[in-house]
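[1] Got a predicted structure plus its sequence, pasted below:
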Amino acid sequence: MDAMTSKGKPSPRSSVRPLSNEQVARLGERHNLVDVTRYYPNGPRMPDAPEIGAQNPRATARLLEGVSIVMRQRSRVKAWGYDRVPTNGPFIVACTHVAMYDVFIPMMSIFHQGRRPRFMAKAEMATWPLIGRWFQLVGMQPVERGSGKALAIESESIRILASGRPLTLWPEGTLTRDPQKWPMSLKPGVGIIALEASRRLGREVPLHCSATWGAASINQWWPWPRRNVVSCFDDRLPYGDLLKDMGAWGDEPPKELVDELVRRVHLRLVALLAEIRGEEPPAEGYWDFRTMTRKPWPQDFDWRIGSSALATETPTDGVIGESGVDPGLNMVDKGAQS
């Protein structure tokens, strides 16, 4: 895995058009958009009480409430698909990274569904005044971005999943450097982590993609009028076909399998972001972080469907699938979690 170092700077906020009310309305016609700044926006569901209790519940509840208030004050957040968050067991979420909001939105949304994923974030965040310590209390796994750190990052991520906990990743490794703010080339870590964790558990670890758009146009010094921000939590992305010979892999997953899974995740993130934005990805190709230039899309890539044929496929291997909520279950009051 390449060193997780920054290169160049993200394009400025002035280069990004705000997400329009008209586009949000179009998304609302196709999806059930809900307010993910509040608990259980899709209706009652059973939270993972042991997981919540193991992750500093009082500190987590306070930070979650604070983040939710800030999000409501500075933006109009809507989302779909977070009712797909599995109710128990490990899973991986691979997120877009257009703005720093893209750290808070999916984490807040998953927390409001009664789960507590660990998340990989740059180590500098742990030193931020006031909130750095809180990040660590609520599940942050600091990432030392630099040469020689990749193996340790992957090993800790695999350990988290093997212990039964979910994990959130931003597989680009840093804010996208694409001038038009599309997902740039991904680090191979997401593929290594998913494949190796699945091998250790003996089953396919659920992998979901999440895309968020709208925050890059927010003026953080004066965020009013509030901008629209839309996020989605996609159907499970299957990769069981890549696990067929996992008993013969040797010390680590083969590079060609890692590359294929990374390709699927990347194309799916692009397709999801295209739907939210209501725009076509650049015809010239995707932004490559190594060369800081565009490279052609795969010949079989159609952004209008991306890997949706894969992402909507029904799992048949008996592992955790889409989260179903029994209408007879009463949701746990958030006060009981603290």
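    Perfect, thanks for sending it. The structure displayed is predicted, hence computed values, not measured ones.
[2] From here on, just use CA atoms for contacts and neighbour counts.
    Will do.
[3] could you pull out the helices for this structure?
    Under the criterion DSSP state H, helices of the chain are mapped to 21-30, 49-53, 57-74, 101-111, 132-137, 150-162, 189-201, 255-277, 308-311.
[4] which residue packs closest to residue 262, ignoring adjacent ones?
    Of all residues not flanking residue 262 in the chain, residue 191 sits nearest, at 5.3 Å (CA to CA, 6 or more residues apart in numbering).
[5] got it, and residue 185?
    Residue 185 sits nearest to residue 288 (CA to CA, 6+ apart), 5.1 Å away.
[6] Now for that neighbour, how many residues are close by?
    18 (other CA atoms under 10 Å).
[7] Test my guess that it contacts residue 294.
    Yes: proximity of residue 288 to residue 294 meets the contact threshold set by CA atoms under 8 Å, at 5.8 Å.
[8] So which residue is dead centre in the protein?
    residue 95 (2.7 Å; CA atoms, centre = their mean).
[9] That one and residue 167 touch, don't they?
    No: applying CA under 8 Å as the test, residue 95 and residue 167 come out as separate, 11.0 Å apart.
[10] Can you tell me the number of residues neighbouring residue 200?
    16.
[11] Report the contact partners of it.
    For residue 200, the contact set (CA atoms under 8 Å, 6 or more residues apart in numbering) comprises residue 162.
[12] end to end, how far does stretch 90-107 reach?
    Using CA to CA, to the nearest Å, the end-to-end distance of stretch 90-107 comes to 15 Å.
[13] Put this next to the first one:
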Amino acid sequence: MPRRRIGFWYRFAAVICKPPLVVLLKRDWRGMEHIPAEGGFITVVNHNSHIDPFAYAHFQYNTGRVPRFLAKSGLFRKGFVGAAMRGTGQIPVYRESTDALSAFRAAIDAVERGECVAFYPEGTLTRDPDGWPMTGKTGAARVALQTRCPVIPVAQWGCNEVLPPYAKKPNLFPRKTHRVLAGPPVDLSRFYGKEMTADVLKEATEVIMAAITRQLEEVRGEKAPDTPYDPRRERIEQRRRTQAQRQRRRQAEGQGT
């Protein structure tokens, strides 16, 4: 299936966004040869800064295969931003509603039309203290197994040095380098033909996240933790710690009376 043309809105967005990105960031981009020249596929990318979607879009725009991101539905509603989001073919995500699954249906349709859909499988900025990828959500695996399309793992690093996760002020100087490494397709063939149960999707997601992490290890020249940060597990542990602290306080108060 031939690639979709970039179109007016994407070119217009590039005219606006590329100049400040070129000024703000140096570039060390590798692995563009792994981006398919034709046909539908998905990219799975780590997320460590509020500005990295723009920098990553710049990388992939330069490959000639523009990404369709999944983004909050509120961004599509009004004004210039809404028009740009609709015009560039981004995919709205309706959280906590009866339309929540429509994003995945739209992603499958886009891949089957020969487009690229870019997933941030962590679902949010990483909360890992050292910036490594967290455990992933299963949306990318669901689309990949449904369509059997190529899944390209991409690691990026550098935007987080300009604007760290959850920071309010950027660190512009000295000029930082945006490092990107795209890898060969993730092999998910052993999951093909299986019923997409929660366990199958979880295992396929772990394979995807491991591939992204390996790419980031190469970019950073460091070894990632053996166990990825799990926000759900951390919330459970935090509740246990809070309950234990309350228990100790109650015991101390009882001993003091």
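    Noted; the coordinates are in hand. Keep in mind it's a predicted model, so treat the numbers as computed, not measured.
[14] Tell me which residue of the second structure matches up with the residue nearest to the centre of the first structure.
    The alignment partner of residue 95 of the first structure in the second structure, by TM-score structural alignment, is residue 45.
[15] circling back: for residue 80 of the first structure, which of the helices of the first structure is the nearest?
    Residue 80 of the first structure lies closest to helix 21-30 among the helices of the first structure, at 9.0 Å (CA to CA).
[16] what range in the second structure does that closest one sit on?
    Helix 21-30 of the first structure lines up with nothing in the second structure when matched by TM-score structural alignment.
[17] What are the buried residues along that helix?
    24, 27 (16 or more other CA atoms under 10 Å).
[18] what does stretch 50-65 of the second structure give?
    Residues of stretch 50-65 of the second structure classed as buried by neighbour count (16+ other CA under 10 Å): 50-53, 55-61, 64-65.
[19] now stretch 226-242 of the second structure
    For stretch 226-242 of the second structure, a neighbour-count test (16+ other CA under 10 Å) marks 228, 229, 230, 231 as buried.
[20] ok, so of the residues you listed, who is nearest residue 129 of the second structure?
    Ranked by distance to residue 129 of the second structure (CA to CA), those are led by residue 229 at 8.7 Å.
[21] Counterpart of the closest one over in the first structure?
    So residue 229 of the second structure corresponds to residue 287, using TM-score structural alignment.
[22] Contact partners for that match?
    177, 178, 182, 183, 184, 185, 293, 294, 295.
[23] Tell me the residue in the first structure aligned with residue 88 of the second structure.
    Here residue 88 of the second structure is matched to residue 138 in the first structure, going by TM-score structural alignment.
[24] and whichever residue in the first structure pairs up with residue 175 of the second structure, what is it in contact with?
    Per TM-score structural alignment, the equivalent position to residue 175 of the second structure in the first structure is residue 226. Taking CA under 8 Å, 6+ apart, we find residue 226 of the first structure in contact with 73, 74, 75, 76, 218.
[25] Isn't the second one up against residue 223?
    Okay, so that is residue 74 of the first structure. Yes: Residue 74 of the first structure lies in contact with residue 223 (CA under 8 Å); the separation is 5.6 Å.
[26] ok, the two, which is more surrounded?
    More crowded of residue 74 of the first structure and residue 223, by other CA under 10 Å: residue 74, with 19 against 13.
[27] The more buried one pairs with which position in the second structure?
    Here residue 74 of the first structure is matched to residue 24 in the second structure, going by TM-score structural alignment.
[28] Same question for residue 158 of the first structure.
    So residue 158 of the first structure corresponds to residue 108, using TM-score structural alignment.
[29] Report the separation between the closest residue to its match other than its chain neighbours and residue 173 of the second structure.
    Distance criterion CA to CA, 6+ apart; nearest residue to residue 108 of the second structure, sequence neighbours excluded, is residue 143 at 5.8 Å. Applying CA to CA, the value for residue 143 of the second structure to residue 173 of the second structure is 40 Å.
[30] With neighbour numbers in mind, choose between those two.
    The neighbour count for residue 143 of the second structure versus residue 173, taken as other CA under 10 Å, is higher for residue 143 (22 against 9).
[31] just checking, that one touches residue 106?
    No: checked against CA under 8 Å, the pair residue 143 of the second structure and residue 106 is beyond contact range at 9.9 Å.
[32] show me what contacts whatever residue of the second structure lines up with residue 213 of the first structure?
    Aligned by TM-score structural alignment, residue 213 of the first structure pairs with residue 157 of the second structure. Neighbouring residues of residue 157 of the second structure by CA under 8 Å, 6+ apart: 48, 178, 179, 180, 216, 219, 220.
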